[in-house]
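J.: Got a sequence here, can you model it:
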Amino acid sequence: MNTTAQSRLAQIKDFLTMNKTASAIPFDPNSTKFPRRKDVPQAKYGPEGVPTAWVWGENDMVGRLNLLTPTRVKAAASSEIKTGDMVPINWSLNHPETPAFARESFEHKIKTLAENIAYDDVYHLNTQSGTQWDGFRHFAWVPTGSFYNNTHGSDIIGEKANDKCSIHHWANHGIAGRGVLLDYRSYCDKKGIAFDSYQAERISYADLEACGKEQGFDIRPQAQGGDIQVGDLLFIRSGFIRTYFSKSQEERKRLALRPHQLGPDDGQRYAGVKQEEPMIDWLHDCYFAAVAGDSPTFEAWPTNQDYHLHEYLLALWGCPLGEMVDLERLSEMCKEKKRWTFFVTSAPANVPGGVGSHVNGTAIF
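T.: Presented below is the predicted three-dimensional model:
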């Protein structure tokens, strides 16, 4: 069936079901149905042979944050905020003391304006050194060297640098909606599964599916009969932060300073989600507004494929990617409440030209 016929059939089905299908690019974020990865049409301005890329329009700067429409945000607040309990999901800025990948440590100084009367803070930090959002300028689609929506290195740094796809666009849009926690580390604890946060342990789609079942949560998208709603913000707890604090300061430093080189022999090794087709399909087809984990890399590092999930999430789909989000207290609250969804807000830094930001997030029950 050709594209025109498919579009016409979708229109007829929408009329009968009162739905609205995103069948043509640019997608309308107010749509109620979105195509699976295998059915996404090719954007005329997208990278050739990659039909899932840049579906929100060639001038878009916020990617899947478009899915956080007023209707979805209002519905999430109504359904999820019941008791008003708040759980911050930010690690303190001085952790980790020694960041991975040779990143700069956080520095905090107090500036005296008038002794005993007024003081200021002075921070020096790398936005990738702790709880963080990877922005669209952080990681490119490697085969073409293209960042989200045809952004290039020359847009980011140099004489022609500009604000294309910078983090301030997220700040101006806002991040708020329904959060979902898949507590994989608690699942491992319950099942007696050994798991090392400082090795490239790979969490597969099947693993997350089993974790969801243990929680009483179907991780399939709602369009396929599951519990994931369009625009959800996904959080996966691997237990990195718990493991971090279980080690001495000297051991944490040694692990953070393992030699770094791109490729399978990288000494920097961290647990995370697995690079595999089922995972790519799931992350795409759920239409998450953002995804995040508690490890330094979200995906298992180093990759065991010729691609990184960062490429798909950031460069192709425009899906914000969070790392080292503190999910320890959130895990305990979810267990106490016996629910794995909540309202969540995040305030990225309003920095024109910025690459990333600390999350500045709060979950509300």
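
J.: alpha carbons only for contacts and neighbour counts from here, please
T.: OK.

J.: For the host helix or strand of Lys253, which residues meet the burial criterion?
T.: Counting by DSSP states H and E, the element that carries Lys253 is helix 249-256. Buried residues in helix 249-256, counted by 16 or more other Cα atoms under 10 Å: 252-253, 255-256.

J.: mind checking how far the helix or strand just after it is from the chain centre?
T.: Moving toward the C-terminus from helix 249-256, the next helix or strand (DSSP H and E) is strand 272-273. When distances are taken as Cα atoms, centre = their mean, to the nearest Å, strand 272-273 is centred 12 Å away from the chain's centroid.

J.: from the buried residues of helix 249-256, which is closest to Asp60?
T.: Ala256 (36.3 Å; Cα to Cα).

J.: Second input sequence below; structure requested for side-by-side comparison:
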Amino acid sequence: MTASPAGSAAPRLSADQFEALFRRLREGVTFGAHDRRGALNHLTPAHVAAAAGEIRAGIAVSLANDIRHREAADNPKPARHQMIGPITPGRTPGDLQFAQDQFAMNVHGDAETHIDALCHVIYHGTLYNGVPASEVREDGAHQLSIDTAHDGIVGRGVLLDIAHARGEPWLELGDHVTADDLLAAEKAQDVRAGEGDLVFIRVGHQARRRERGDWTAAKARVGLHPNAVELLADRHIALLGGDGNSDSAPSLVEGVDFPVHVLAINALGLHLIDYLQLEDLHDHCVRLGRWSFFCTVAPLRLPGATGSPVNPIAVL
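T.: All right, here's what the predicted structure looks like:
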């Protein structure tokens, strides 16, 4: 594994270099030809039971952003919320009425917190573990949909706070996170991400948005350098999330717009959570002086879907 010093300019990868990295990571997955759970296999019942010991202060914290219904630079197709059963005026107080509503959303946008299923990324005509792309059809994904995680993902969460480790409120656009950044955050926080962990990486995306306002995140975003994925693969983590979408924009790879998504989802079978809200968790971790916690992630039960809105909960 190669890495650049924390905060330094790591090199772009050529198409050939990226293909070599992709093959190396894919060949390291040894769950068998019929596997459909991917990196969730690293999360065993023993890991889940041990994670309960992370609950000490009894503080529950949401890691999700609000679902936004107004158009913005980073949310050109906002969720739609409609009241379908408003209270009818003129009724007597004793009448029974129900307030009702419905909503629709673009699951894979740049604003709402969502989890990507293993059917989300098609690369070289296949999904994770060589499943043919033809398994994603008009009626949904017939394999590797978010239904793979319908029992939830529960385990030890680890926050690697890159912005905090660098002493900055956020990483500025044009920057990215290297493997050495991850190691430096572990050292600064006295924590180590390991097998079966749910790893969350904070670059300060939401803090910047609150302070500076929205921007076109599809074109300018801080994420991981693709080489950093190799460190996470070596650690056998079970899930990866970030307050951006884990990929830098513009891309650091020639000809591949979302290289981290390709490496994580397609090569490793690693579910990604995009656009987390990690500011509240950051505050609690700083105050308590600890960066690991019990965590539960509960996707909606949506057989055939390529992802799901999600509200992860950390319990410290």
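
J.: on that earlier part again, between the buried residues of helix 249-256 of the first structure, which is nearest Glu48 of the first structure?
T.: Minimum separation from Glu48 of the first structure among the buried residues of helix 249-256 of the first structure (Cα to Cα) is found for Ala256, which lies at 38.2 Å.

J.: Show the contacting residues for the closest one.
T.: Ala256 of the first structure makes contact with 98-101, 268 under the criterion Cα atoms under 8 Å, 6 or more residues apart in numbering.

J.: ok so, going back, now render the buried residues of helix 249-256 of the first structure as JSON lines, adding distance to Gly179 of the first structure.
T.: Shown next, in JSON lines, are those (distance: Cα to Cα, whole Å):
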{"residue": "Arg252", "distance to Gly179 of the first structure": "30"}
{"residue": "Lys253", "distance to Gly179 of the first structure": "32"}
{"residue": "Leu255", "distance to Gly179 of the first structure": "31"}
{"residue": "Ala256", "distance to Gly179 of the first structure": "30"}
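
J.: can you give me the helices in the stretch 201-316 of the second structure?
T.: Secondary structure of the stretch 201-316 of the second structure (DSSP state H, counting those that start in this stretch): helices at 205-212, 228-234, 259-261, 279-288.

J.: For those helices, state which one has the densest average packing.
T.: Neighbour counts averaged per stretch over those are highest for helix 259-261, at a mean of 25; criterion: mean count of other Cα atoms under 10 Å.

J.: For His120 of the second structure, see how far away the aligned partner of Ser146 of the first structure in the second structure is.
T.: Here Ser146 of the first structure is matched to Thr126 in the second structure, going by TM-score structural alignment. As judged by Cα to Cα, to the nearest Å, Thr126 of the second structure and His120 of the second structure stand 11 Å apart.

J.: among the helices of the stretch 201-316 of the second structure, which is nearest Thr113 of the second structure?
T.: Checking these against Thr113 of the second structure by Cα to Cα gives helix 205-212 as the closest, at 11.4 Å.

J.: In the first structure, what range does that closest one match?
T.: By TM-score structural alignment, helix 205-212 of the second structure lines up with residues 240-247 in the first structure.

J.: gap between that stretch and the chain center?
T.: Worked out by Cα atoms, centre = their mean, stretch 240-247 of the first structure lies 21 Å from the chain centre.

J.: And the strands in the second structure, which stretches?
T.: For the second structure, applying DSSP state E gives strands covering 60-62, 80-83, 101-104, 114-116, 136-137, 140-141, 153-161, 198-202, 239-242, 271-274, 292-297, 307-309, 313-315.

J.: Cys165 of the first structure touches Met61, doesn't it?
T.: Yes: using Cα atoms under 8 Å, Cys165 of the first structure makes contact with Met61 at a distance of 4.9 Å.

J.: Looking at the helices of the stretch 201-316 of the second structure, which is nearest to Ala60 of the second structure?
T.: helix 279-288 (9.3 Å).

J.: how big is the offset of the closest one relative to the first structure?
T.: Comparison of helix 279-288 of the second structure with the first structure after fitting gives an average deviation of 0.5 Å (mean Cα distance after the TM-score superposition for the first structure).

J.: And the contacts of that helix?
T.: 61-63, 161, 204, 206-207, 291, 314.

J.: Give me the neighbour count for Asp139 of the second structure.
T.: 8 (other Cα atoms under 10 Å).

J.: list the contacts for it?
T.: Listed by Cα under 8 Å, 6+ apart, the contact partners of Asp139 of the second structure are Gly304.

J.: measure it to Pro303 of the second structure for me?
T.: For Asp139 of the second structure, the distance to Pro303 of the second structure (Cα to Cα) stands at 10 Å.
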